[in-house]
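> show me how the following folds:
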Amino acid sequence: MAETTPNGIDAVDRRILRALQEDGRLTIQALADKVGLSPSPCLRRLRQLERAGVLSGYSANIEQKAVGLPVSVFISIKLERQRADNLDAFGAAIARWPEVMECYLMTGQYDFLLRVVCADLEAYEHFLREKLTQLEGVASIESSFSLGAVKFSRVLPI
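So this is what the prediction gives:
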């Protein structure tokens, strides 16, 4: 009997997920061949993974420097108050801004950690002055500029 995880993912599902992380453009036939299934059962499993929310979408990986956004800034935010409504309001504002690539609610010294991309320091200053500092309830902002990525991966170790 195949070993399954608590969320019902078995070894075949993991092979499907690993293959798609390597190449999300695989045809069903190529995916089926790669994981040792025929196309129909492979497609059924793929659709089940999508319905279960394990696969949340498909996208292209775009090199940020190649599209004129070479600057990555990691921003630590502390709010004046950490009540649920303050956290939710901050999260809702951040969700509207395309410069914010990632936003995490954190434990520790800061409440949020953001990764922002921009074209240059002037663009970052504009983001900081016109958006971030205009939010109600922000107590402190600390910016750290990335000098380069040592490792960047979207591939989960499954």
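> use CA for all of it now, contacts and neighbours both
Will do.
> can you tell me the SS state at the residue nearest the centre of the chain?
The centroid of the chain falls nearest to residue 102 when counting by C-alpha atoms, centre = their mean (6.0 Å). Three-state call for residue 102 (DSSP: H, G, I helix; E, B strand; the rest coil): strand.
> residue 140 versus that one, what's the distance?
Going from residue 102 to residue 140 by C-alpha to C-alpha, to the nearest Å gives 18 Å.
> strands of this protein, start to end?
Secondary structure of the chain by DSSP state E: the strands cover 71-79, 100-105, 112-118, 138-145.
> figure out which of those strands is closest to residue 8.
strand 100-105 (27.2 Å; C-alpha to C-alpha).
> show me the contacts for the residue nearest to the centre of the chain.
Applying C-alpha atoms under 8 Å, 6 or more residues apart in numbering to residue 102 gives the contacts 114, 115, 116.
> by neighbours, which of those residues wins?
residue 116 (22 neighbours; other C-alpha atoms under 10 Å).
> one more, so I can put them side by side:
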Amino acid sequence: MKRLDRIDRKILMALQTDGRLTNQALADLVGLSPSPCLKRVRALEAARLIRTYFAEIDRKACGLSVTAFVRIRLKDHSPDTVATFERKIAAIDAVIECHLMSGGEDYLLEVVVSGHDGYERFMREELHPVPGIGAIETNFSISAIKHRSPCPIP
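A predicted model of the protein is given here:
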């Protein structure tokens, strides 16, 4: 694992806040000239500390008005059941995050859909056909109080 210094942490925080910063703007922000700044960014990318860049969209403006958190318990934990479940879930576009959990449920999914009718379609056409599911529980988000905040960099 790459050892992070103060400048690396500043770069990571800045890019989490605005991934479209130009190298010049980033260099100015962290107190470097452009060439060493770009070298550090490339090193952070090579070390996989920066995995990708993306644009965060306004879900509601795109017609995705419902966010659901779906807890899944599998029928069994055989390697085939787990592998099949994870492969099928990874292929469903409406599932934007899937976490393997400790505790009573096996997985927690974050799902975005166009409305409650969209959620029903998701359940009937995409989730229920996935083999190995023993139980499903869903909670709907009323609103996001804190959403996709930058990760603190120790």
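> about what we covered before: could I get the strands of the first structure in CSV, plus columns for distance to residue 124 of the first structure?
As requested, these are arranged in CSV below (distance: least, C-alpha to C-alpha, whole Å):
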stretch, distance to residue 124 of the first structure
strand 71-79, 8
strand 100-105, 11
strand 112-118, 6
strand 138-145, 10
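> nearest to residue 14 of the first structure, out of those strands?
strand 100-105 (25.7 Å).
> tell me the angle of the closest one relative to strand 71-79?
30 degrees (axes from the mean of the first three to the mean of the last three C-alpha atoms, to 10 degrees).
> could you pull out the helices in the first structure for me?
11-22, 28-35, 39-51, 84-95, 121-130 (DSSP state H).
> out of those helices, which comes closest to residue 152 of the first structure?
Nearest of the helices of the first structure (C-alpha to C-alpha): helix 11-22, 13.8 Å.
> out of the strands of the first structure, which is closest to residue 29 of the first structure?
Nearest to residue 29 of the first structure among the strands of the first structure is strand 100-105; the distance by C-alpha to C-alpha comes to 33.4 Å.
> what span of the second structure is that closest one aligned with?
Aligned by TM-score structural alignment, strand 100-105 of the first structure falls on residues 95-100 of the second structure.
> also stretch 64-72 of the first structure?
Against the second structure, stretch 64-72 of the first structure falls on residues 59-67 (TM-score structural alignment).
> flag every buried residue along that stretch.
64, 65, 66, 67 (16 or more other C-alpha atoms under 10 Å).
> also stretch 44-51 of the first structure?
The neighbour-count check on stretch 44-51 of the first structure (16+ other C-alpha under 10 Å) flags 45, 46, 49 as buried.
> got TSV for the helices of the first structure, with distance to residue 151 of the first structure too?
As requested, these are exported to TSV (distance: least, C-alpha to C-alpha, whole Å):
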stretch	distance to residue 151 of the first structure
helix 11-22	16
helix 28-35	27
helix 39-51	28
helix 84-95	25
helix 121-130	23
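> looking at these, which is nearest to residue 154 of the first structure?
Closest among the helices of the first structure, using C-alpha to C-alpha: helix 11-22, at 7.9 Å.
> buried residues in the closest one?
Neighbour counts over helix 11-22 of the first structure (16+ other C-alpha under 10 Å) mark 12, 13, 15, 16, 17, 18, 19, 20 as buried.
> what lines up with the fifth one in the second structure?
Translated: residue 17 of the first structure. So, by TM-score structural alignment, residue 17 of the first structure is matched to residue 12.
> tell me how many other residues surround residue 134 of the second structure.
Residue crowding around residue 134 of the second structure was assessed by other C-alpha under 10 Å; the count is 10.
> that one and residue 143 of the second structure, how far apart?
Taking C-alpha to C-alpha, one finds residue 134 of the second structure at 29 Å from residue 143 of the second structure.
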